Structures are given as C-alpha cells and as structure tokens.
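Trainee: Below is the structure, and that's it, no one-letter string:
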C-alpha cells in the first residue's frame, strides 16, 4: 500500500473541508505550486488534486489548475467537475495519469457505459479511470456531497465492475476532515464484497497508525491531506513509507 498526498483547491487556494461541508473550510497559507514542489523534492511521484469548485459545477479554477499541472512531471490523479467523455479524453490525452469520475457516473445512466466503450481495453480502465464513491452511512453522495443517490453501494460497485472499472476512490464522509481515523469498517465491507477491486481509501487519516491499519486490510493506497498540512504525518513519513512499499512489493 502507498500514500497519495492530497491537494484540494477552492477558489485557487489550498484548503480542506470538514465532512465535505463548504461552510467548514480550512485554508492553508501555501500555493498549489509550492505544495507540488514540496512533494516532488521529497521523492513523491503521484499526487491527488481535487477541484472543489468543479465538484459544484463551477469551472473557474480549471484553467489555473491545468496551467499548473502542465508544468510538472508529477503523476496526477485528478478529479472535480468532470462531466463528459470528451473531458476525460482531453485530460488523459494531456498526460493526466488518472482521471476521477464521480457525479456524472451517478446521475447520467449512460455515462459509465459510454466511458467503458471509449476507454476500456486490456487493463486500461484500471490504469486511467478511478470511480469515486463518496459515502455517508452507506449512502452514496454526489455533487460535492450535497445530493444523495438511491443506488445501493454494493450494487453500484457491481455495475462498475461489469463495465470494466475496478479502481475505486472511496471517501468515508463521516470521517473526512475530522482527523479521527480512517473508515476501516466501510473499507472492509467493500473488500469483503469484492476482494479484487483496487481500493483507494480517503477520509480521516490522522497518523501513521491509521496508515498501518489500512495497510493490514489490503487497500491499494490511501489519500492523505489534512494530516500532512497539520504535521501529524510529515512529508518525510510519506516518502519513507512509499519507498518501503516499493521495496516490499
């Protein structure tokens, strides 16, 4: 298992939300460019960038984000406001390592089918497409976590698998931004239901002990943001963990 440092952007500022609530924002006195440079200089090759404006269908951040991303040779896992197949192709063609799809996959009944036909080949979906599942008490949320889906969690996972998608970014909203530990129980349920999915855990990680717990249940990776900004997990910790993960694979 490896750690993916997270950078959330709202109004061109580096922030973190609590439980996905745009009224509970912590803003950090550092730019996106500076955060990318910090990670790059410490040996991290993959980072997770979310456009929180885009998640609410406000695309005022996009050009800024694309301009910054184009200047780095880091591998980028990118999400927020991706509403069309053309946008997915634009991002992958531009060199984005992984594209996260969320709201559109929930609200548009044909989106995942069309994306599968367009993007899936021999293992291609797993490498380039990440399906976001944002969960509050086993209810799937979307549109910046402001809307609830009637689709049952495990039914949604099964449908994605049938279409060739098997890398999932699962955020436990109950845990997100609280620094109270990761959603171990939720991730266990997902992995017991579908042991072969590639699961990226997100939300609540506050210490290296949380990282160790996630590693034990065999998630593929975890996203860490606030814990790094608030020095509960250092960038050196991330580097050392990921180097060790590489040597023990």
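Mentor: Good, I have the coordinates. What you see is a predicted model; the values in this text were computed from it and never measured.
Trainee: Every contact and neighbour count from this point should use C-alpha atoms.
Mentor: Noted.
Trainee: tell me the SS of the residue most central in space within the chain?
Mentor: For the chain, the residue sitting closest to the mean C-alpha position, by CA atoms, centre = their mean, is residue 169 at 5.2 Å. Following DSSP: H, G, I helix; E, B strand; the rest coil, residue 169 is assigned to strand.
Trainee: What segments of the chain are strands?
Mentor: 2-10, 13-18, 21-27, 46-51, 75-79, 98-101, 129-136, 139-142, 147-152, 167-172, 198-202, 221-224 (DSSP state E).
Trainee: Including distance to residue 38, could those strands go into JSON lines?
Mentor: As requested, the strands of the chain are exported to JSON lines (distance: least, CA to CA, whole Å):
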{"stretch": "strand 2-10", "distance to residue 38": "11"}
{"stretch": "strand 13-18", "distance to residue 38": "14"}
{"stretch": "strand 21-27", "distance to residue 38": "18"}
{"stretch": "strand 46-51", "distance to residue 38": "11"}
{"stretch": "strand 75-79", "distance to residue 38": "14"}
{"stretch": "strand 98-101", "distance to residue 38": "21"}
{"stretch": "strand 129-136", "distance to residue 38": "25"}
{"stretch": "strand 139-142", "distance to residue 38": "31"}
{"stretch": "strand 147-152", "distance to residue 38": "35"}
{"stretch": "strand 167-172", "distance to residue 38": "24"}
{"stretch": "strand 198-202", "distance to residue 38": "21"}
{"stretch": "strand 221-224", "distance to residue 38": "15"}
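Trainee: Put this next to the previous one:
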C-alpha cells in the first residue's frame, strides 16, 4: 500500500530534501486543496505532518483543526498525524478525530499520559547513519539497534533521512533490523516506484514527491 504524504510548513504543502528545512519545495500554497484531493480520491491512508510543530510551535494548527472537522464528516481515509503532538491536550483532541497519532521525540521521554493513548500511537523511528533522530530530525538520540529495548507500538514508521525527498528508490537494507521484530512496518525515504518488498512485515510505503510529480500512480493507495 502507498500512503500519500501531506507535509505542511508555513501554511504550505511542501517536501523537504533529506530533512533540511532551509529550502523546502512548495507544491501547493493551499494545503486544504491537497487534503480534499486525497479524500476525494478515497485513499486508504494519509500521512499528515505539521513540520513547524515538529521543530517548534504548531503555527499550522488552525489548518489542521479545519482538517479534523472535514475528516470527521468524510471519514473515508485513515489519517495518521504527527508533528509537535506532545501535550495531553493535543493527544486528547487529535486522538478523537484522527486514526493514529505519530510520535518520535516522546519515545525518548518519560511521559505519564502516553499509556492512555498507546493504542492510538505510531512510533516514528527516523534514522540517519544508524542513529535515531528526533525533534524534527535535528537531535541524535541513540543507535538504531537500541530500539529493540523499547516497548514498541504495533505499527512503526521508519524513515531513512538521508534518502528522504531524493526519489532515488528505497534503500531496503536500512530497514532489515525490523525483520525479526513483531511490528507492522511502514517505510519512507526515497520512494520511487511500487514493488514487492523483501521485508515481510512491511505494510506500506510513504510517498510524497513521487506522487506530486506524478511519477507513481495513486492506484496502490486506494
């Protein structure tokens, strides 16, 4: 399954190159238009990220709140949302409206309320040079192999930061560590074309630029 990505930065629909915020590629200055496009296409799942929220404040909060109201009406696609969801108030609100909540920074913090929402959470394991990064891919946390020590969510997103936004094709070797871990894996970073994956527990591929540039069909997302 292909999962389209809708990343919002400064109220625009963008894609980053290798996680670098300095030169975001703007694909549309109307994120609502893109959001409605995917809903009207009836994609099975949508990956929604507030990039501003991931590194500092949720300046796109109004847009996302409007998304939640529309989604509550449609209820067609399953939407996984992330980027700056770090308070109980936000967890409570977003868990009501959206299918899954994506967290990365909070994986490495002791947060008392996380267990209340654990079934709604997807861990995002963002990797670069065999290390896991958080805070919008800016803070190095630990070696990738140490993730085995964590209590993991049933589904995990794993992004190859060095390959993200390049359209060079997925580097499947980066994700082999998850073959023997009992999780459902969604992988991201460099997606170019849809093909069978060598890792049996992979359930989806997140795609951004390949979709926006019409290099890959949405038929595998429906």
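Mentor: That came through fine. These figures come from a predicted structure and were not determined experimentally.
Trainee: Superposing both, give me the TM-score.
Mentor: Laid over one another, the chains give 0.90 as their TM-score (TM-score structural alignment, normalised by the length of the second structure), with 218 aligned residues with a CA RMSD of 1.8 Å.
Trainee: circling back: so what corresponds to the residue nearest to the centre of the first structure in the second structure?
Mentor: Matched by TM-score structural alignment, residue 169 of the first structure corresponds to residue 157 in the second structure.
Trainee: where does its match sit relative to residue 146 of the second structure, distance-wise?
Mentor: Separation of residue 157 of the second structure from residue 146 of the second structure (CA to CA, to the nearest Å) stands at 16 Å.
Trainee: Likewise for residue 116 of the second structure?
Mentor: Distance from residue 116 of the second structure to residue 146 of the second structure, by CA to CA: 24 Å.
Trainee: do the same with residue 215 of the second structure
Mentor: Residue 215 of the second structure is 36 Å from residue 146 of the second structure, by CA to CA.
Trainee: and if you look at residue 22 of the second structure?
Mentor: 30 Å.
Trainee: same thing with residue 212 of the second structure?
Mentor: Counting by CA to CA - residue 212 of the second structure and residue 146 of the second structure are separated by 35 Å.
Trainee: Please apply the same query to residue 85 of the second structure.
Mentor: Taken as CA to CA, the span from residue 85 of the second structure to residue 146 of the second structure is 24 Å.
Trainee: Which one's more surrounded, the two?
Mentor: residue 85 (22 against 10; other CA atoms under 10 Å).
Trainee: what's the longest helix in the second structure?
Mentor: helix 61-74 (DSSP state H).
Trainee: got the angle between that helix and strand 45-50?
Mentor: Following axes from the mean of the first three to the mean of the last three CA atoms, to 10 degrees, one obtains 160 degrees for the angle between helix 61-74 of the second structure and strand 45-50.
Trainee: In space, what's closest to residue 56 of the second structure - neighbours in sequence excluded?
Mentor: For residue 56 of the second structure, ignoring the flanking residues on the chain, the nearest one in space by CA to CA, 6 or more residues apart in numbering is residue 84 at 7.3 Å.
Trainee: Longest helix in the first structure, please.
Mentor: Counting residues, the longest helix in the first structure under DSSP H turns out to be helix 235-248.
Trainee: tell me the angle of that helix relative to strand 2-10?
Mentor: Using the same axes, to 10 degrees: helix 235-248 of the first structure against strand 2-10 is 140 degrees.
Trainee: Which strands or helices does helix 235-248 of the first structure pack on?
Mentor: Secondary-structure packing of helix 235-248 of the first structure (3 or more CA pairs under 8 Å, 6 or more residues apart in numbering; DSSP states H and E): strand 2-10.
Trainee: what does the strand it packs on contact?
Mentor: Strand 2-10 of the first structure has contacts (CA atoms under 8 Å, 6 or more residues apart in numbering) with 14-16, 32, 35, 39, 46-53, 61, 220-225, 228, 238, 241-242, 245.
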